[in-house]
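This is a predicted model, with the sequence first.
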Amino acid sequence: MENILVAGANGTTGRKIVHLLNTSQYFKPFAMVRKKEQIEQFKNQGIGTVLADLEDDISHATIGMDKVIFAAGSGGKKVVAVDQDGAKKLIDASIQSKVKKFVMLSSLGAENPNEAEDLKEYLQAKHNADEYLKKSNLTYTIVRPGSLTDEKGTGTIKLEKKLMEKGFISREDVAQTLVRSLHDDAAVNQTFEIIEGNELIGKALDKVS
């Protein structure tokens, strides 16, 4: 089993990722949390935790980890400090720890933030983090979903390297896509966009693998 660090584990999407990993036969999740009081909920489920704040030194966070999922977000409050610089710090730590794969949760629109009508600062931060990851020597997958919903997942998506439309997608289906992207042969050094659709997630990922 591979040890997977989940940054943003306490977020809405992050908790779904951790749950999926915890039921996987391939992966063992480690929830990266910012506050000591967040440890208990994961401990109760038998899930390991790493105490680390993306705004501080996080060089210890990736020690002993095989792969990383970055699903953290500031909710628009500290986009440069968390979404951009926090991601960069975790990428640096991953390089030091010789992490085998880094899976980034990005956003639709991060390719060309200047074209966005709103959320420009957020999309620019995501863009900068994505570019930093691409230029690192890490094996990566960058997943750019449309607007996230709390609807039940369908297990199906629409995936393209560049979608010609905006759209919505459930957090569950995003979590599933991120976890599947952890596999060694899935979407290696690829960036792609996803919204709700009719293609099975595994089959959709084959297109970029």
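Perfect, thanks for sending it.

Going by C-alpha atoms from here, please, whenever you check contacts or count neighbours.
Fine.

any idea how far Asn22 is from Asp130?
According to CA to CA, to the nearest Å, Asp130 and Asn22 sit 27 Å apart.

what about these two, which has more around it?
Neighbour totals were compared for Asp130 and Asn22, and Asp130 leads with 25 against 17 (other CA atoms under 10 Å).

tell me the secondary structure for that one?
The three-state label given to Asp130 by DSSP: H, G, I helix; E, B strand; the rest coil is helix.

which residues does the most centrally placed residue in the chain contact?
Nearest to the geometric centre of the chain sits Leu105, at 3.2 Å (CA atoms, centre = their mean). Applying CA atoms under 8 Å, 6 or more residues apart in numbering, we find Leu105 in contact with 69-71, 142-145, 178.

Put this next to the first one:
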Amino acid sequence: MANVLVIGATGQIGKQAVVKLLDAGHKVKAPVRSPDKLADIKNDNFTVVEQDLEKDFSQHFDDVDTVIFTAGSGGSTGPEKTLLIDLWAARNAVNYAKESNVTTFIMVSSIGAGDPDAVDSEIKPYLVAKHMADEHLKNSGLHYIILRPGSLLNEPGTHLVSTEVPTDKNKAVIPREDVATALVEATSRVDDTNVILHLFKGDTPIAHIF
């Protein structure tokens, strides 16, 4: 059992990850702007605290084993919020985790974040923010797991993935539920080597990629 801090717990991936982490027996803490969005999750091992990620949230990292960062500004916001949440809040979370001697930091990134210049898309500012957050984590000295899922789908997960980037862009997709499952499996990973993994629909059980 781990003490897990989930940053971004009200998001579509984050909330599913919280439920799955609790089902797996972990203790979960979630600092969120709107606690009422998690009111339907009832578990003695779940703590919700009200928190704005644009302010100091360092106090939530005490006694935490694993940090999961899956917060995002959302598709309806502009570059300003992308900068403040996807980059700056992620950067701050990494710094707070290091100061608190957190064991593992798991970052939900994105396909394309490895080389934003290679992507001709209107979401390039988002990919740049993700790239810089990933680089900060990689250079932090923390043990890290970076997940770079493809385009996200709102459909049931299959618990089967591929970590190979498909040549057909139409196949570079994955259900949000499978990303949430991957976060739980990553939390239980015993290998302490750092890793960056892409995630797409595939044929390999999620547990086997860690």
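Received the coordinates, thanks. Since the structure is predicted, the reported quantities are computational estimates derived from the model, not experimental observations.

can you give me the strands for structure 2?
For structure 2, the strands defined by DSSP state E cover 3-7, 27-32, 46-50, 66-69, 104-108, 143-149, 151-153, 160-162, 173-175, 195-201, 204-205.

for the ones you listed, which one sits closest to Asp120 of structure 2?
Among those, strand 151-153 comes nearest to Asp120 of structure 2, with 15.2 Å by CA to CA.

Aligned counterpart of Val4 of structure 2 in structure 1, please.
Aligning on TM-score structural alignment places Val4 of structure 2 opposite Ile4 in structure 1.

Oh, that last question was meant for Gly202 of structure 2, not what I typed.
In structure 1, Gly202 of structure 2 lands on Gly197 (TM-score structural alignment).

just Gly157 of structure 2 next, same as before
By TM-score structural alignment, Gly157 of structure 2 lines up with Gly153.

Provide a list of residues in contact with its match.
Gly153 of structure 1 sits in contact with 170-173, where contact means CA under 8 Å, 6+ apart.

if I look at it, how far off is Glu160 of structure 1?
Distance, Gly153 of structure 1 to Glu160 of structure 1, by CA to CA: 19 Å.

same question, Asn137 of structure 1
For Asn137 of structure 1, the distance to Glu160 of structure 1 equals 24 Å [CA to CA].

So between those two, which is more surrounded?
Using other CA under 10 Å as the criterion, Asn137 of structure 1 and Glu160 rank with Glu160 on top: 17 against 10.

so where do the helices sit in structure 2?
12-23, 79-81, 90-99, 124-138, 176-187 (DSSP state H).

okay, and the fourth one goes to which residues in structure 1?
This points to helix 124-138 of structure 2. Counting by TM-score structural alignment, helix 124-138 of structure 2 corresponds to 120-134 in structure 1.

so how much does the matching stretch differ from structure 2 once superposed?
Following the fit onto structure 2, the mean deviation recorded for stretch 120-134 of structure 1 is 0.2 Å by mean CA distance after the TM-score superposition for structure 1.

Give me the buried positions along that stretch.
Across stretch 120-134 of structure 1, burial judged by 16 or more other CA atoms under 10 Å covers 120-130, 132-134.

In structure 2, what range does stretch 84-92 of structure 1 match?
The counterpart of stretch 84-92 of structure 1 in structure 2, using TM-score structural alignment, spans residues 87-95.

thinking Tyr144 of structure 2 is in contact with Leu137, fair?
Yes. At 7.2 Å, Tyr144 of structure 2 counts as touching Leu137 under the criterion of CA atoms under 8 Å.
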